[in-house]
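**Q** here you go, sequence then predicted model.
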Amino acid sequence: MAEPTTLTDRDGTGTAPALAPAPAPTAARPPTRRRRRPSAIRLVLRVIAVTYVLALVALPVATVVRYTFADGLVPVLEVLTSPDFVAAARLTLVVAGLAVVVNTVFGVGVGILLARYEFPGRRLLNAVIDLPVSISPIVVGVALILVYGTNGWFGPALEQAGFQVIFAVPGMVLATVIVSLPLVVREVVPTLEEAGVEQEQAAQSLGAGGWARLWRITLPTIKWALAYGVVLSLARSLGEFGAVRVVSGSVAGQSQTLTLFVNDAYQEFGPDAQRAAFAAAFVLMLVAVLFIVVITALRPKEKR
């Protein structure tokens, strides 16, 4: 067996045996994954999922499109230019637009309050915000009538002042605001909590006031979450039916939104009424598809 070599100092004394150089490390190869063939259970589950989605979504949508254009494009254009449809579309945009503005201001303010401050009743406020999600829109409409109706708590005083809420646009806006209340708040609060308060505290230490911090730090931080919540709120407002049906009266040309237009036209007899219902439903579906595209584009990458 070969003896280990020794190193010699300048004075000629021997030192400890020299160690052999360590072998160079080799790069680890990533483990190769074999593609597993889908088992019979996976194939069955996929078929069930696809069939369920097709039956629940694709089939009704295709049916509406088929009946909408069954007689060609001209009857559809006649419906879309009719006075009742135009009035319903205009009222829908007004009610949904006002509701989104109110919910945006409320959502930003309450979101900052819940994410930045501790105060008595914070948990109660947090629970009340989610209340419209858990109760029926019909209950919301009935509650508004009990509060603002002719025999309600504030109804007589408001009528004496010449301000009508129920069976008028204010009641429809109020009902839409309530049913879409949590959508903006629930998008803003997690973003504010994740961002923290360091930037705002630094700006405050440099002399920035509350409004300056809001416009230059808070709003840019939550801009995408706010846009996402606004789109959700607008989509929910345009499609609201139950609460608006209770408080509006659904008078054609006066207090009838697009969803009420579809319901009332479909309940009438005759091919013209049916055609009008399908045409309005087709328009609402197109708007829904547009909102899905916008929401997908605004959704953060980590949530996709």
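**A** Right, received. Where do you want to start? Residues are numbered from 1 along each chain as shown.
**Q** when you work out contacts or count neighbours from here on, use the C-alpha atoms and nothing else.
**A** OK.
**Q** where does A208 land in three-state SS?
**A** In three-state terms, and counting by DSSP: H, G, I helix; E, B strand; the rest coil, A208 is coil.
**Q** where do the helices sit along the stretch 101-250 of the chain?
**A** Here the stretch 101-250 of the chain has its helices, by DSSP state H, counting those that start in this stretch, at 122-129, 131-134, 137-148, 155-160, 169-179, 182-195, 198-205, 210-213, 219-238, 242-248.
**Q** would you format the ones you listed as a markdown table with mean neighbour count included?
**A** Output for the helices of the stretch 101-250 of the chain, formatted as a markdown table (neighbours: other Cα atoms under 10 Å):
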| stretch | mean neighbour count |
| --- | --- |
| helix 122-129 | 13 |
| helix 131-134 | 14 |
| helix 137-148 | 19 |
| helix 155-160 | 15 |
| helix 169-179 | 25 |
| helix 182-195 | 20 |
| helix 198-205 | 14 |
| helix 210-213 | 13 |
| helix 219-238 | 20 |
| helix 242-248 | 25 |
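**Q** closest to A28 out of those helices?
**A** helix 182-195 (37.0 Å; Cα to Cα).
**Q** any idea how far the residue most central in space within the chain lies from V294?
**A** With distances taken as Cα atoms, centre = their mean, L232 lies nearest the centre of the chain, 3.0 Å away. As judged by Cα to Cα, to the nearest Å, L232 and V294 stand 10 Å apart.
**Q** circling back: for the helices of the stretch 101-250 of the chain, which one sits closest to R37?
**A** R37 lies closest to helix 219-238 among the helices of the stretch 101-250 of the chain, at 38.8 Å (Cα to Cα).
**Q** alright, now check it against this:
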Amino acid sequence: MTPAVTRAKGQAKPSPAIRWGRRALIAIGILLTLLVIVLPLVAVFAQALSRGWEAYAANITHPETLHAIKLTLLAAAIAVPVNTIFGVCAAWAITRFRFPGRRLLQTLIDIPFAISPVVAGVMYLLLYGTGGWLGAWLYAHDLQVMFSVTAVVLVTVFVTSPFVARELIPFMQAQGTEEEESSMVLGASGWQTFWRVTLPNIQWALIYGVILCNARAMGEFGAVAVVSGNIRGETNTLPLYVQQTFDDYNIAGAFAAASLLATLALFTLVLKTAVEWRRDRLAAVNDRRGSGEWN
């Protein structure tokens, strides 16, 4: 008999009250998941397909829908790389160096988390709008920032800026600096240490942060609604297009566009789960090697 079996047999069985309590908690969790998450998703896809596949395809391939998709992907394609670079640099500076203003930098990174996206949009409007601090100068030089694609990209970068940094900072703090210091002692340069030691060690946290950043970038509504001007076929992202088509009583078109957002969200969830599974599997393999189970 193995020690695991012996321990299992030696454990006292939970009382009936505890067993029923567990079952009740599981049932409540499943029920809330169905009511709050699963059923709304099912309703979106059911309503989107309520008029058949041909109507669904017509709504998806409508020029305004296609433009909204392209602008959403464009904003994410710019915001994610920018915030990836920013997040890695900020996390490296905060966790590896001590400098005046370090804690202030950590606080500033959290500002997009703390304020409403609508407030973020108003901030950019007050700064770059025609009557804003920089708006008059921009207007004099025939430069339009607000109510343009530039504004959409700017606020998307702002609201998604903390995601990569906030995933990396606690991970790198827990990881320590021993390996990097050893690399430097052996003669590696700063860049060599980053590419060969730091980056491989943070790759899973970095990928996880990038996935979350991309999901938020594609789904952002509040800040974009303030600065875009909601110009059809020009500054409409997919979330804004859903609202506009719904306000126009184009219910099928609104739910068709919403189904695209839901599909992107589900894909992001699957990708996130795959990354976590791969990370945990590699961690388990490394633990087995470290414990000598395969020797």
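**A** Sure, I can see it. None of these values were measured; they are calculated from a predicted model.
**Q** V185 is in contact with the residue nearest to the centre of the first structure, correct?
**A** No - L232 of the first structure lies out of contact with V185 (Cα atoms under 8 Å); the separation is 11.2 Å.
**Q** counterpart of the residue nearest to the centre of the first structure in the second structure?
**A** Counting by TM-score structural alignment, L232 of the first structure lines up with L212 in the second structure.
**Q** V142 of the first structure: what's it in contact with?
**A** Residues near V142 of the first structure by Cα atoms under 8 Å, 6 or more residues apart in numbering: 243, 246-247.
**Q** and for Q203 of the second structure?
**A** By Cα under 8 Å, 6+ apart, Q203 of the second structure has no neighbours at all.
**Q** map it onto the first structure.
**A** Aligned by TM-score structural alignment, Q203 of the second structure pairs with K223 of the first structure.
**Q** same thing with R51 of the second structure?
**A** Alignment note (TM-score structural alignment): R51 of the second structure maps to D71 of the first structure.
**Q** surely that match is in a strand?
**A** No - counting by three-state DSSP, D71 of the first structure is not found in a strand; it is coil.
**Q** residues near it, how many?
**A** Using other Cα atoms under 10 Å, D71 of the first structure has 11 neighbouring residues.
**Q** what does the one 4 residues further on give?
**A** Applying the criterion other Cα under 10 Å, we find 17 residues in the vicinity of P75 of the first structure.
**Q** which element is it on?
**A** Following DSSP states H and E, one finds P75 of the first structure within helix 73-80.
**Q** what do you get for L7 of the first structure?
**A** Here L7 of the first structure, judged by DSSP H and E, is contained in strand 6-8.
**Q** how about residues contacting that strand?
**A** Identification of contacts with strand 6-8 of the first structure by Cα under 8 Å, 6+ apart yields 14-18.
**Q** the helix holding P75 of the first structure vs the second structure, average offset?
**A** With mean Cα distance after the TM-score superposition for the first structure, helix 73-80 of the first structure departs from the second structure by a mean of 0.7 Å once superposed.
**Q** still on that earlier bit, let me know the closest of the contacts of strand 6-8 of the first structure to V165 of the first structure.
**A** Taking those together and measuring to V165 of the first structure by Cα to Cα, the closest member is A18, at 96.0 Å.
**Q** what does the closest one correspond to in the second structure?
**A** Under the alignment (TM-score structural alignment), A18 of the first structure maps onto nothing in the second structure.
**Q** whereabouts in the second structure does stretch 88-95 of the first structure align?
**A** Using TM-score structural alignment, stretch 88-95 of the first structure corresponds to residues 68-75 of the second structure.
**Q** enumerate the positions of the matching stretch that are buried.
**A** For stretch 68-75 of the second structure, a neighbour-count test (16 or more other Cα atoms under 10 Å) marks 68-69, 71-75 as buried.
**Q** which strands or helices does the biggest helix by length in the second structure pack on?
**A** When the second structure is parsed with DSSP state H, its longest helix is helix 251-291. Judged by 3 or more Cα pairs under 8 Å, 6 or more residues apart in numbering; DSSP states H and E, helix 251-291 of the second structure is in contact with helix 39-48, helix 53-60, helix 199-219, helix 238-247.
**Q** starting at the chain centroid, how far to it?
**A** Relative to its chain's centre, helix 251-291 of the second structure lies at 11 Å (Cα atoms, centre = their mean, to the nearest Å).
**Q** and what of stretch 164-184 of the second structure?
**A** How far stretch 164-184 of the second structure lies from its chain's middle: 21 Å, per Cα atoms, centre = their mean.
**Q** which residues are in contact with it?
**A** Contacts to stretch 164-184 of the second structure, defined as Cα under 8 Å, 6+ apart, come from residues 83-84, 86-88, 90-92, 94-96, 109, 190, 193, 197-198, 202, 205-206, 208-210, 212-213.
**Q** whereabouts in the second structure does stretch 284-298 of the first structure align?
**A** Alignment of stretch 284-298 of the first structure against the second structure: residues 261-275, by TM-score structural alignment.
**Q** the matching stretch: average distance to aligned residues in the first structure?
**A** Mean for stretch 261-275 of the second structure is 0.8 Å (mean Cα distance after the TM-score superposition for the first structure).
**Q** so which bits of that stretch are buried?
**A** Using 16+ other Cα under 10 Å as the test for burial, stretch 261-275 of the second structure gives 261-262, 265, 268, 272, 275.
**Q** which two among those are spaced furthest apart?
**A** Within those, L261 and V275 form the most distant pair, 21.0 Å apart (Cα to Cα).
**Q** closest to L39 of the second structure out of the buried residues of stretch 261-275 of the second structure?
**A** A262 (12.5 Å).
**Q** for that closest one, which non-adjacent residue is spatially closest?
**A** Counting by Cα to Cα, 6 or more residues apart in numbering, A262 of the second structure lies nearest to L41, which is 7.2 Å off, once chain neighbours are set aside.
**Q** thank you, goodbye.
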